[in-house]
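Participant: Following is a predicted model, sequence given first.
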Amino acid sequence: MAALAWLLIPVIGVVTATLWAGWAGRNRKKAGDNDSLAGYERFREAMAKSSTAGDPDPDQA
C-alpha cells in the first residue's frame, strides 16, 4: 500500500504541472491599437506634467 502512495505522488505532480502549464500558456486578450495609443498619450501627458511641475532644471541655475 505504501508503494502505491509513492507512485501517486508523481502522478499528482504531473497533473498539477500540466494544469499549470496550460493556464500559463493560455491566449490572453490583447489590447487593441486604440487602447494602447490612449494609454501612451496618458503616459506622455503625465510625464509632461511631472517635468514642468517640479523644481527648475539644475542646468539652468
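Facilitator: Good, I have the coordinates.
Participant: Only C-alpha atoms from now on, for both contacts and neighbour counts.
Facilitator: OK.
Participant: Centroid-nearest residue for this protein?
Facilitator: residue 28 (10.9 Å; C-alpha atoms, centre = their mean).
Participant: ok, and here's another one to check against it:
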Amino acid sequence: MASLAWLLIPLFAAVGAGIWGSWAARDRTQGDISELAGYARFREAMAHADHTRTKTEAHSGSDAV
C-alpha cells in the first residue's frame, strides 16, 4: 500500500502540471485587443494635444516650450 502512495505523488504532479500548462497556454487575445485600442486612443489624444499646443504657441508668438 505504501508503494501505491508513492506512485500517486507523480500522478498528482503530472495532473497538476497538465492543468497549469493548459492555463498558461490559454488564449488571451481579448485583453490585447482592448489594450491596443486604448493605446490608439492615447496616441490620437496626444497628437491632438500637440497640434493644439503648436497652434496656441504660433498665435501667442512665444518661443518657449
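Facilitator: Yep, that arrived. No experiment lies behind these values; they were computed from the predicted model shown.
Participant: circling back to that earlier point, now the residue nearest to the centre of structure 1: how far from residue 10 of structure 1?
Facilitator: 30 Å (C-alpha to C-alpha, to the nearest Å).
Participant: just residue 44 of structure 1 next, same as before
Facilitator: 51 Å.
Participant: ok, back up a step: would you mind giving the secondary structure of the residue nearest to the centre of structure 1?
Facilitator: What DSSP: H, G, I helix; E, B strand; the rest coil gives for residue 28 of structure 1 is coil.
Participant: Tell me where structure 2 has helices.
Facilitator: 2-24, 29-60 (DSSP state H).
Participant: okay if I get these as TSV plus mean neighbour count?
Facilitator: As requested, these are arranged in TSV below (neighbours: other C-alpha atoms under 10 Å):
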stretch	mean neighbour count
helix 2-24	11
helix 29-60	11
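Participant: for residue 47 of structure 1, helix, strand, or coil?
Facilitator: helix.
Participant: Could you count how many residues lie near it?
Facilitator: 12 (other C-alpha atoms under 10 Å).
Participant: What residue in structure 2 is paired with it?
Facilitator: Aligning on TM-score structural alignment leaves residue 47 of structure 1 without a counterpart in structure 2.
Participant: quick one: residue 47 of structure 1 from residue 8 of structure 1, how far?
Facilitator: 56 Å.
Participant: Can you find the partner of residue 26 of structure 1 in structure 2?
Facilitator: Under the alignment (TM-score structural alignment), residue 26 of structure 1 pairs with residue 26 in structure 2.
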